[in-house]
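[1] Sequence first, predicted model second:
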Amino acid sequence: MNVVPIALLFTVVAGHSAPAAETDYRHSRESTAAAETAGVEYVNVAQLPDEWRTHAERTAYEETGRYDETVALCRKLADFSPYAKYMSFGTSGEGRELPLLVLSKDRRFEPDVRGRPAQALVRAADSSMQDSTLDSRAELMLTAGERAAGPLSSKPRVLLQCCIHAGECEGKDASLALARDILVAGVHANLLNGLDLLIIPIFNVDGHERFGPYNRLNQNGPREMGWRTTAVNLNLNRDYMKADAVEMQAWLGLWKAWAPDLLLDSHATDGSDCQYDVFYTASIGPGLDPGISGWTQKIYLPELLAGLAAGGQLAIDYCFPRDQRDLTKGFAGWSGFAPRLSHCYAALCNRPSILVETHSLKPYRQRVQTTYDMMRHTLECVNRHGGELRDAVSAADARAVETRGGEIDGTVPLRWRTSEESQPIVYKALEQRFRPSEVTGGEVVVYGKKPVDVETVMCNQVCVDQSVTPPAAYLIPPQWSEVIRRLNLHGLEYFRLAEKRALPVRIYEFQNVKFATRPHEGRFSPKYEVRARDEMREFAAGTVVVPMNQPRAKIAAHLLEPQAPDSFVAWGFFNAIFEQKEYAEAYIMEPLAQRMLDEDAALRQEFANRLKDADFAGNAGARLNFFYRRSRYWDAAMNVYPVGLLLDASLLSGLR
């Protein structure tokens, strides 16, 4: 059966016109002519055999292919074209390969970095899976200078990531079709002229194979799909910082070794019904590198959105109605910026990134086409502006080294919020009404098919809600080996103290510590308040010193500053410090407490004030513990952050 590439398979999609067929044929002829000059033979566009079609194409987008079928197509593409190579970047919890398809016209299929062979990077990724006592600068990580120098190739690298939520499979089918069109049909083959392309067709491979028809209630096709989480029920798109999943640990090794210059992460959104084909959110705003934000805001997004508009596709910044009943009250942009998420993590690594969320109620065919076009327009933009992208990335890394990842005022933002500043928009909604519900006892929205354009406002300006001034370095005692192992995974540079040292540091003490009653992402996270104090502290030989003059300084701050929502403390890596391990018998403590009352008038008044609390007054144990906590027998390390913050940069060189 003769078929055409995906860009030609879509004729009319739910009222939206596909890109003109002659446009794709024109690109095909240009690309094929260039390839023939280079000695590469492509299959004629009109004669693509059925074996090159994706499972989705063969079933008219009623179905999507399984894992084995996806890997087989990747291998087939790599066998067919000298410009592609299939490899695995790790193994899932259930033992499946994590697939990676690399496309490179220069056949650069190894993540070589200037001054460091690929084997060393592979060893670094392998070593990061274990606790290592090696100096990370010398053995595992790239130096700041090497990172600034970047890969040997002058071409930028783009990473297309799909199926991190394996029920949202548009990216898988779109990226496979795009790779097929480039490599086999020659359609858009010129996209490899100016970049190297990495494709992860399925990230959450185990979740993908939890295949079934009931995994996505809010989604319009395909007939069956994968599951949101991994085999151990972890959401990979909440795991970028804590890196509990073996799949995420493997991804961090890939990210560290290949150092992509741009990340596109493909999803399908839930939420209200509307006319839009796709929602998106990109890495721009305060706290992110201004050069990266500038390239994204001034070059990438305008060209991407113009390309979509030319194809009749509607796109809008990821947003939510403030009042579902009255859309004129406005929409709030998504304020959930946190590096636990893919695009936020990449942004804090000084890389442009975009989260693509096709509208889940659109037909699957339409969602795949939209994702395909988002990917294609992204690659076209990088081809046109690759030099500017590489310059922005290199400058961002160098700026992070110079500023410790900070803003002009020297601070690193840790939390963000959406401001009340608004701009007028016309939101493309659908007619809606509300009907009473016997089930809920309230009302439920019912959407119609009629388009409704609503004049309203958008509040999508992000502002900093909390920030800190980063220290010269963080000092982590060697016994916290699991934390140190995570530093290796993230590619953070550090060295170890050769001998015991007493140093002036800032210490955090936690107050009003409370724990959630249910786990979140497999962990019990504490809530707390933080109080800082400065003191001399002794650090043992082997203590890890994390200097902040490094490209990934923002990641270091978000991991090691307890106030950050994705810090090691917030994710429960230091939960043991909140536990009381020693106790006092009442018959021993009571006489001591009486002496303390007799000798300290201020303590006596403090105790009297506490007795005004009826619960406290009626709890003999709590009353005794009040005095125990204020005695010299109390554990001075409880509720105290074991990580020290070295503020004096002049001391840093003497520690190496």
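    Thanks, I have the structure now. All values reported here derive from a predicted model rather than from experimental measurement.
[2] from here on, contacts and neighbour counts on C-alpha atoms
    OK.
[3] correct me, but residue 192 touches residue 107?
    No: here residue 192 does not reach residue 107: they are 10.4 Å apart, not a contact under CA atoms under 8 Å.
[4] okay, these two: which has more neighbours?
    residue 192 (20 against 13; other CA atoms under 10 Å).
[5] what separates stretch 593-611 from the chain centre, distance-wise?
    How far stretch 593-611 lies from its chain's middle: 51 Å, per CA atoms, centre = their mean, to the nearest Å.
[6] so what secondary structure elements neighbour the helix or strand residue 27 falls within?
    Element membership of residue 27, judged by DSSP states H and E, is helix 21-37. For helix 21-37, the packing partners by 3 or more CA pairs under 8 Å, 6 or more residues apart in numbering; DSSP states H and E come out as helix 6-9.
[7] how distant is the next helix-or-strand element following the helix it packs on from the center of its chain?
    The helix or strand immediately downstream of helix 6-9 is strand 12-13, counting by DSSP H and E. Computed by CA atoms, centre = their mean, the chain-centroid distance of strand 12-13 equals 33 Å.
[8] What segments of the stretch 301-450 of the chain are helices?
    301-310, 342-348, 364-403 (DSSP state H, counting those that start in this stretch).
[9] take the one below as the second:
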Amino acid sequence: MKRYTFLAVFCILSAQLFGQAVDRELLITPEKTNYTQTSTYQDVIDFTTLVTKNSPYVTKISLGTSLEGRDIPVFVLANPKIETAEEAKASGKPIIYVQGNIHSGEVEGKEAVQILMRDILTGNKKHLIDNQIILFVPIYNTDSNDKMDEEVRRSQEGSPLKTGKRSNSQGWDLNRDGMKMETLETNGLIQNIIVPWDPTLFVDLHTTNGTWHGYSLTWAPSYHTAGEKAPYDFTWDKLLPEVTENVLEKNDVHLGPYGYYYTRQEGWPIKSISTYNHHPRYLVNQFGLRNRMAILSEAFAHERLYQRINSTHSFVAEILEFTNKNGQEMLKINAKAEADAIALVKNEGGKVQKGVRFKKVPLDKPIPSYRTYNHMETTNQRGQKTYLRKPEIVELKNIINYSAFEATQTATLPKGYIIPKEFADIAQHLKNHGVEVVELTKNTRAKGEVYTATKLNRAARPFEKHKMATIEGSFQAANKKFGKGDYWIDLAQPLANLIFYLLEPESDDGLVTWNFFDQYFDDAGIASKVVEYPIFKYFEVK
């Protein structure tokens, strides 16, 4: 009985833990249900309708419509009010995009975003829109949110009792779709939000898959691969350390670097942690190729829902405090990264190499003190050595952090690419990403390289409904003639690094990887002869 009394009191007072008293009608679903339930889609719509009602600081726009017909709302918070992307750019303010519920089982981002909207529009955080424009998307994966089941997200240990499923209603993982853009959600995000609004910082809210580290939340930046390094450096060296320190000081919540480990491999105590992959299919990583900053937030799966909401809310609130103060510096860093990407093409195109495939390597400096649950050595029923988790948290010293990436294969950065008119779908895909593509109006000669493919390999098992492809072959110098209707891409443009990663034939996350050219290669007889990759990379146009 005492337990339920405590939970009821906690529910009523929970908003005060975030620094304010709140009318009961403005409580979110977890607060009203002792944190046993997460918000349904309709709950989110009802709450956001109420909390934004009559506000002079909010505009509701649409990211798009899901397969099942649900609107994906975006709430633009600004003072003074901003209604369009053009107004936002004209304001000169940084634009911060915060997204919850990309995986519908990972619910705390959805709830934390609603609380932050309440904080800003009706509470004590209105100052967070003084110097910046915030785009809040509380429920990105709308269709799968309400397909709730007790068996989903077992690592969250029944808190909440039920959650939605990971994939969208088309069966795709929305956080593996950044390059191929097959889902309605990704197309809406890129075409309707990212391209026109051009966020300075992209924040994506998740829950970990269960590693027993000792942090309430772990984070990662947009990992640096073929992109410009400055946005990563600022995020890693300044933004994340300062936010982490402030969250601990203000909220007594421990944050740390994202990573996993396996005692089966290293024994105990562990010596290293390892982050996730570098591929720009992950939305956060793609922003590095767009010369922008991004942050991955991963709440600790084994904490209770109210704790995960608290850590996510604390983290995002402190990010917004930081960006509200430092947004102009962030804009300058991003602008310089963009200018550097363009200058490299203009000055070194046809000469310099950039990575197209990468391996994970340790950072130069280890983690001085790493929080994790303790483990003890024992044996299993077969007499084999194993390690069991103990209930206390310990701090391990000088843990190697595999969170950097080193090129294992490179390709020459060209001045640009030319796409034959028969591949209009490829040109359109690039346009959907925001790439500037020009249709030739007259015959043009170009000097550069052509890639001759000798073999196309496909994975034995599908990943995201694709049997991922890799190509073998080599580049040869060539002069080619192109005609009216072919597509010309000058690489001296803001998305130079993204274009390079998409179009290079040996890229580990490009259009070849995602089977965009499989039919062409098969029809051309790749199984029995060499075939020319149809995209020409030019170093000079005559």
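    Looks like it arrived, so ask away. Predicted, not measured: the structure shown is a model, and the values here were computed from it.
[10] and the nearest residue to residue 254 of the second structure once chain neighbours are set aside, how far is that from residue 167 of the second structure?
    Distance criterion CA to CA, 6 or more residues apart in numbering; nearest residue to residue 254 of the second structure, sequence neighbours excluded, is residue 215 at 5.2 Å. Computed as CA to CA, to the nearest Å, the residue 215 of the second structure to residue 167 of the second structure distance reads 26 Å.
[11] So what does residue 224 of the first structure match up with in the second structure?
    Residue pairing (TM-score structural alignment): residue 224 of the first structure is matched to residue 162 of the second structure.
[12] Help me confirm that that match comes into contact with residue 37.
    Yes: counting by CA under 8 Å, residue 162 of the second structure does reach residue 37; the two are 6.9 Å apart.
[13] Now for the match of residue 224 of the first structure, how many residues are close by?
    Neighbour number of residue 162 of the second structure under other CA under 10 Å is 21.
[14] What range does the helix or strand following the helix holding residue 27 of the first structure cover in the second structure?
    Sequence order places helix 55-58 as the next helix or strand after helix 21-37 of the first structure, per DSSP H and E. Mapped onto the second structure using TM-score structural alignment, helix 55-58 of the first structure spans residues 29-32.
[15] Please list all residues in contact with residue 506 of the first structure.
    Each residue near residue 506 of the first structure by CA atoms under 8 Å, 6 or more residues apart in numbering is listed here: 532, 533, 534, 535, 644, 645, 646, 647.
[16] repeat that with 10 Å
    471, 474, 532-537, 641, 643-647 (CA atoms under 10 Å, 6 or more residues apart in numbering).
[17] List only those of the residues you listed flagged as buried.
    471, 474, 641, 643, 644, 645, 646, 647 (16 or more other CA atoms under 10 Å).
[18] Just the buried positions in the helix holding residue 27 of the first structure, please.
    Those buried within helix 21-37 of the first structure under the rule 16+ other CA under 10 Å are 24, 25, 27, 28, 29, 30, 31, 32, 33, 35.
[19] how about the fourth one, what's its partner in the second structure?
    The one in question is residue 28 of the first structure. With TM-score structural alignment as the criterion, residue 28 of the first structure matches nothing.
[20] Look up which helix or strand the nearest residue to residue 28 of the first structure once chain neighbours are set aside falls in, please.
    The spatially closest residue to residue 28 of the first structure, leaving aside those adjacent along the chain, is residue 187, at 4.2 Å (CA to CA, 6+ apart). Using DSSP H and E, residue 187 of the first structure falls within no helix or strand.
[21] Determine the number of other residues adjacent to residue 187 of the first structure.
    Under the criterion other CA under 10 Å, the count of neighbours that residue 187 of the first structure has is 29.
[22] Now do it against residue 25 of the first structure, distance only.
    8 Å.
[23] what residues are shared contacts of these two?
    4, 5, 7, 31, 45.
[24] What sits closest to the alignment partner in the second structure of residue 168 of the first structure if chain neighbours are left out?
    Aligned counterpart of residue 168 of the first structure in the second structure: residue 106 (TM-score structural alignment). Of all residues not flanking residue 106 of the second structure in the chain, residue 207 sits nearest, at 5.2 Å (CA to CA, 6+ apart).
[25] and the equivalent of the one you found over in the first structure, how many neighbours does it have?
    Aligned counterpart of residue 207 of the second structure in the first structure: residue 268 (TM-score structural alignment). Residue 268 of the first structure: 25 surrounding residues under other CA under 10 Å.
[26] Cool, thanks, talk later.
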